[in-house]
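*Asks:* Test case, fold it:
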Amino acid sequence: MTGTAEERTTAARAMVFPLAFAQFVCSYAATNMNVAISTIADDIGTSVRGIQTTITLFTLTMAALMIAGSKLTDIWGRKACFVAGLVVYGTGALLATLAQGLGLMVIGYSLLEGVGSALLIPPIYILITVAFDDTGSRAKYFGVVSAAAGLGSAAGPLLGGVITSSIGWRASFLSQVLAVAWILVLSRRVIDPPRTGPKPHFDGLGAVLSAAGLFFVVLGVLQSGTYGWFVSREAFTVGDVELIPKGGISPVWVFIAIGAAILCWFFLHVRQREKHHKNPLVSVRLFRDRTSNLGLTTQTIQWLTMQGTFFVISVFLQQVRGFNAIQTGLTLIPATAGILIASAAAERMAHRHSQRRLIRAGFGTVLLGFGLLLLLVREQSNVLTFAPGLLLIGLGIGIMLTASVNVVQSSFPERDQGDISGLSRSVSNLGSSLGTALAGSILVAASHPGGRPFALSLTMMAVITFIGWVVALLIPRRRPESR
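*Replies:* Next comes the predicted model:
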């Protein structure tokens, strides 16, 4: 950016809103469909399983292509990649609005919105990193974006339920089209500082291997809700051929093993390209930074905890208490409020405390929230008993989401921002998928999700949160110099 320091700061602040709003739309799209599955299935003449498949494919597409999408920011430019992602995403939302059958819904929602998300999300975090030099300012605006992500995920069921009930499910997709059109207009404010040095070449084989590996890993995790984690609840078939009988090993591990093998091939490929001084999709040096690795781990656990908790509470409220989508969304408001409050205070907290301390405090606050939920909530207890625990969980997540993003993104110089942003968003998606799958594997297996299964799911989330707190203890007090 050119001009005085004050002009550069003003220009940087002006572009935060369209970036945060774009993140909100993508997060909203990941959760709002859940409350309209039956309605959409009936309207376009398909099954509930068909719509659930489109939701799964959206998650898979976004997660699988996030690293490749982030690499394109170094080739096309960050703003160009952001705008291209918006155009692809908006086109997908428009096709989904007009869908009369499952085919167009899959193309529009699952594929194009997934590809668009993978293109536009990484530039959001890169642009904020390069626009703000000091940790406090980065924390403030990472807080805005993190709040938008958390708000989109939490508000998706509520807004989706309201729109579907009052207007129709097509209006939910049309609202995304209009939102994307507005962001495209606002994107004129986005200023992309010019990169120095030659543009890297795109590693096509690396992109295919990383996408395929992540696809199978995430697919395996998502299949746990159907087949279970260890013993297959039902026979696994391909066509008319039964590959794994009911009671055999869960196919979850088959998918994960295939994904892990492909990812190992990917890392060997990347190392070989670097050895021959060629541009890899992701540099292996990203995995040698201890601070960043620990930050990525806490980031994964944070998204796992958030999505897993929202899933557990939503299932409990709808299947045990008989709440509809709107009532469920309203009950989750304390968690959303907690995320917003903590994110708004991110800059102030970053000036007063280290990122390491904030991550630890966030995990500790979430643990207290789980304790209150387990202590106060019963099958017939007043709905207000959810509020204290959910508020603390939201506050804790809001505190540490911003801090973890800051730790990871600030661990590397500008030349590596494309790579680390894609890696960061990929682990966040993996964490979200794991959270829903882990919680769902307990609740789906139970004939009644209340009582012991509900408590067991929350206890599992609490144990994982404690592991995150332990990992946060290992983050160095002072971040090593970027390499």
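
*Asks:* CA only for contacts and neighbour counts going forward, please
*Replies:* Noted.

*Asks:* which residue packs closest to Gly329, ignoring adjacent ones?
*Replies:* Leu158 (4.3 Å; C-alpha to C-alpha, 6 or more residues apart in numbering).

*Asks:* what's the spacing between that neighbour and Phe323?
*Replies:* 12 Å (C-alpha to C-alpha, to the nearest Å).

*Asks:* neighbour-wise, which of the two wins?
*Replies:* More crowded of Leu158 and Phe323, by other C-alpha atoms under 10 Å: Leu158, with 24 against 16.

*Asks:* how close does the more buried one sit to Val312?
*Replies:* Counting by C-alpha to C-alpha - Leu158 and Val312 are separated by 16 Å.

*Asks:* next up, for comparison:
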Amino acid sequence: MSIGSADKQSASEENPASGSDSLVAKLILVTLLTAELLIQVDQTIANVALPYIQRDLGFTDSGLPWVVNAYGLLYGGLLLLGGRIGDVFGRRRILVVGVTLFSLASVVCGLSPNPTVMVIARAVQGAGGALTAPVVLALIITSFAEGPSRQRALALWGSASAAGALFGLLIGGLLTSGPGWEISFFIAVPIGLLVVVLGGRTIKESRAEERPSLDVAGAVTVTAAMLLTVFAFLDTEDSWTSPMRGGFLVIAAALLVVFGVVERKQVHPVVPLRIFKLRNTNAALLIMMLFGVTQMSYFFFVTLYLQKILGFNALQTGLAYLPLIGTLLVFAQICMKTIGKVGMKQMLTLGLLSLGLGMGWLGLAADSGTFVSTVLGPTILSGIGLGLTMMPATTAATTGIPPADAGAVSGLFQTSILVGGSVGLAVLTTVTQAAGGLEATHGYTVAFLSCAGVMAVALLIATLIIRIPRQADTA
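*Replies:* Next comes the predicted model:
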């Protein structure tokens, strides 16, 4: 399926600066990247502060994980809805609403007097993030024409998205060890204000040319299905045979069947089924689901390996991710500058191969037990893979989609990463427990080698299914 001329015209008229090096285009990109970084950083910034939050607010051991889970539940469950809301009501408007909601909730998090307020505020943060993240990607798609300008924007977006969680760990460690965990939440306010002001002044409103209806039935069923799916996999300690987990998954599967039936009858479905007729989009969504498995598992298992096996504290753990951040940012720039010569598909396969080799190296070296011999080399190789993967995968997923569906595809893309990561982490945690747990190196070996196998499957999909003509790489 190709974009009609009217769609192309609509996309270019929404932002005349699209594809140019004008100051307006640069400000638009800075605004969107800042919003993306803000959302991604806050997914992990509180993780290293959890013991301090527990001490100051009086969380129980069973309640403490909900500081993280409340955010993840609403963020993951509402991504698809957030993307479509942007398509219907205007992406700039929803960007401003989402960032404002996120910033206000951040203030409440920092001022929380008790666990209940903290958990509710984190949930509202997640909802704000779910409104913001898909419209950021959708605005990049609609603001920059296909070709080098969009590829540059997507490369920078990919860097901000992949590095955000790492920056969150680093910033969280620094602030928690210094002025206090509360500041970790307060820093969202000036950043959010910057996004709101710049976004209101530089980004033109973007929505479907013929404003579609919201599709309430589809929105309710898919949101409920996503919420139940994410919730079922939040507790990685729960048994796979748990009646509660199984029940949530059965209900979620039933809701997805109902959702499919509902969408076939809708004139303006929340997830247009025509999206799934695009070969590259389908392949890219599947690849990013597998990518999510490795990305989330990497952060989880490497963090535990550094602390449980190598004895790192929170600040040392955050600093240990600096080589990954640096490598990721450098190779994202290399990807952006050379992809026209190398080719989109070739760059994607190279990125997946590098990430897979990095995970395999971690698995084979896990018994060594020093940062330099065990973690540093694989970290650099994995950083190369992260830097080379995000932009071509995003381009493959979004090339040829109608501007009216930009939010829906953006929501699907990010939901694929999050759901893949949640499910994969739950599976790998169960596997590592069967292999002896995470108090000894063998469990980490199994986890890292499993991630390498997942990347091998993603590489196979990219090689066999992705079809991007060379002129699409350089247009």
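
*Asks:* And what about the residue nearest to Gly329 of structure 1, helix, strand or coil?
*Replies:* helix (DSSP: H, G, I helix; E, B strand; the rest coil).

*Asks:* matching residues in structure 1 for stretch 342-357 of structure 2?
*Replies:* Using TM-score structural alignment, stretch 342-357 of structure 2 corresponds to residues 353-368 of structure 1.

*Asks:* same thing with stretch 305-316 of structure 2?
*Replies:* So stretch 305-316 of structure 2 sits over residues 316-327 in structure 1, by TM-score structural alignment.

*Asks:* Next, the buried residues of that stretch.
*Replies:* Phe316, Leu317, Arg321, Phe323, Asn324, Ala325, Ile326, Gln327 (16 or more other C-alpha atoms under 10 Å).

*Asks:* Ok, stretch 440-447 of structure 2 next?
*Replies:* Per 16+ other C-alpha under 10 Å, stretch 440-447 of structure 2 contains these buried residues: Thr441, His442, Gly443, Tyr444, Thr445, Val446, Ala447.

*Asks:* ok, now which ones touch Met347 of structure 2?
*Replies:* Met347 of structure 2 makes contacts with Cys335, Ile339, Leu388, Thr389, Pro392, as judged by C-alpha atoms under 8 Å, 6 or more residues apart in numbering.

*Asks:* hang on, the earlier thing: take the buried residues of stretch 440-447 of structure 2 and lay them out in JSON lines including distance to Pro16 of structure 2.
*Replies:* Formatted as JSON lines, these follow (distance: C-alpha to C-alpha, whole Å):
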{"residue": "Thr441", "distance to Pro16 of structure 2": "55"}
{"residue": "His442", "distance to Pro16 of structure 2": "56"}
{"residue": "Gly443", "distance to Pro16 of structure 2": "53"}
{"residue": "Tyr444", "distance to Pro16 of structure 2": "51"}
{"residue": "Thr445", "distance to Pro16 of structure 2": "51"}
{"residue": "Val446", "distance to Pro16 of structure 2": "51"}
{"residue": "Ala447", "distance to Pro16 of structure 2": "48"}
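
*Asks:* If we only consider those, which is nearest to Val195 of structure 2?
*Replies:* Proximity of those to Val195 of structure 2 (C-alpha to C-alpha) peaks at Ala447, which lies at 38.5 Å.

*Asks:* Which of the three states applies to whatever residue of structure 1 lines up with the closest one?
*Replies:* Counting by TM-score structural alignment, Ala447 of structure 2 lines up with Ser457 in structure 1. Under three-state DSSP, Ser457 of structure 1 falls in the helix class.

*Asks:* thought Ser457 of structure 1 was touching Leu443?
*Replies:* Yes. If you go by C-alpha atoms under 8 Å, Ser457 of structure 1 and Leu443 touch, sitting 7.5 Å apart.

*Asks:* list residues touching both of the two?
*Replies:* Val312.

*Asks:* All the helices of the stretch 251-400 of structure 1, residue numbers only.
*Replies:* Remark: helices assigned in the stretch 251-400 of structure 1 by DSSP state H, counting those that start in this stretch are 252-275, 290-315, 325-331, 333-344, 346-352, 355-376, 386-409.

*Asks:* Turn the ones you listed into JSON lines, columns for distance to Val83 of structure 1.
*Replies:* What follows is those, written out as JSON lines (distance: least, C-alpha to C-alpha, whole Å):
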{"stretch": "helix 252-275", "distance to Val83 of structure 1": "28"}
{"stretch": "helix 290-315", "distance to Val83 of structure 1": "26"}
{"stretch": "helix 325-331", "distance to Val83 of structure 1": "31"}
{"stretch": "helix 333-344", "distance to Val83 of structure 1": "26"}
{"stretch": "helix 346-352", "distance to Val83 of structure 1": "28"}
{"stretch": "helix 355-376", "distance to Val83 of structure 1": "31"}
{"stretch": "helix 386-409", "distance to Val83 of structure 1": "22"}
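
*Asks:* So which of those helices is nearest Val185 of structure 1?
*Replies:* helix 333-344 (25.7 Å).

*Asks:* ok, average deviation of the helix or strand containing Phe167 of structure 2 from structure 1?
*Replies:* Per DSSP states H and E: Phe167 of structure 2 is located in helix 148-177. Following superposition, helix 148-177 of structure 2 is found to deviate from structure 1 by 1.3 Å on average (mean C-alpha distance after the TM-score superposition for structure 1).

*Asks:* In structure 1, which residues correspond to that helix?
*Replies:* Against structure 1, helix 148-177 of structure 2 falls on residues 136-165 (TM-score structural alignment).

*Asks:* So for the matching stretch, what gets flagged as buried?
*Replies:* Quick answer for stretch 136-165 of structure 1 (16+ other C-alpha under 10 Å): 136-164.

*Asks:* Structure 1: which residue goes with Leu37 of structure 2?
*Replies:* Under the alignment (TM-score structural alignment), Leu37 of structure 2 pairs with Phe24 in structure 1.

*Asks:* any idea how far that match is from Pro251 of structure 1?
*Replies:* Counting by C-alpha to C-alpha - Phe24 of structure 1 and Pro251 of structure 1 are separated by 34 Å.

*Asks:* Tell me the gap between stretch 19-30 of structure 1 and the middle of its chain.
*Replies:* 10 Å (C-alpha atoms, centre = their mean, to the nearest Å).

*Asks:* Look up the average distance of that stretch to its aligned counterpart in structure 2.
*Replies:* Averaged out, stretch 19-30 of structure 1 is 1.1 Å away (mean C-alpha distance after the TM-score superposition for structure 1).
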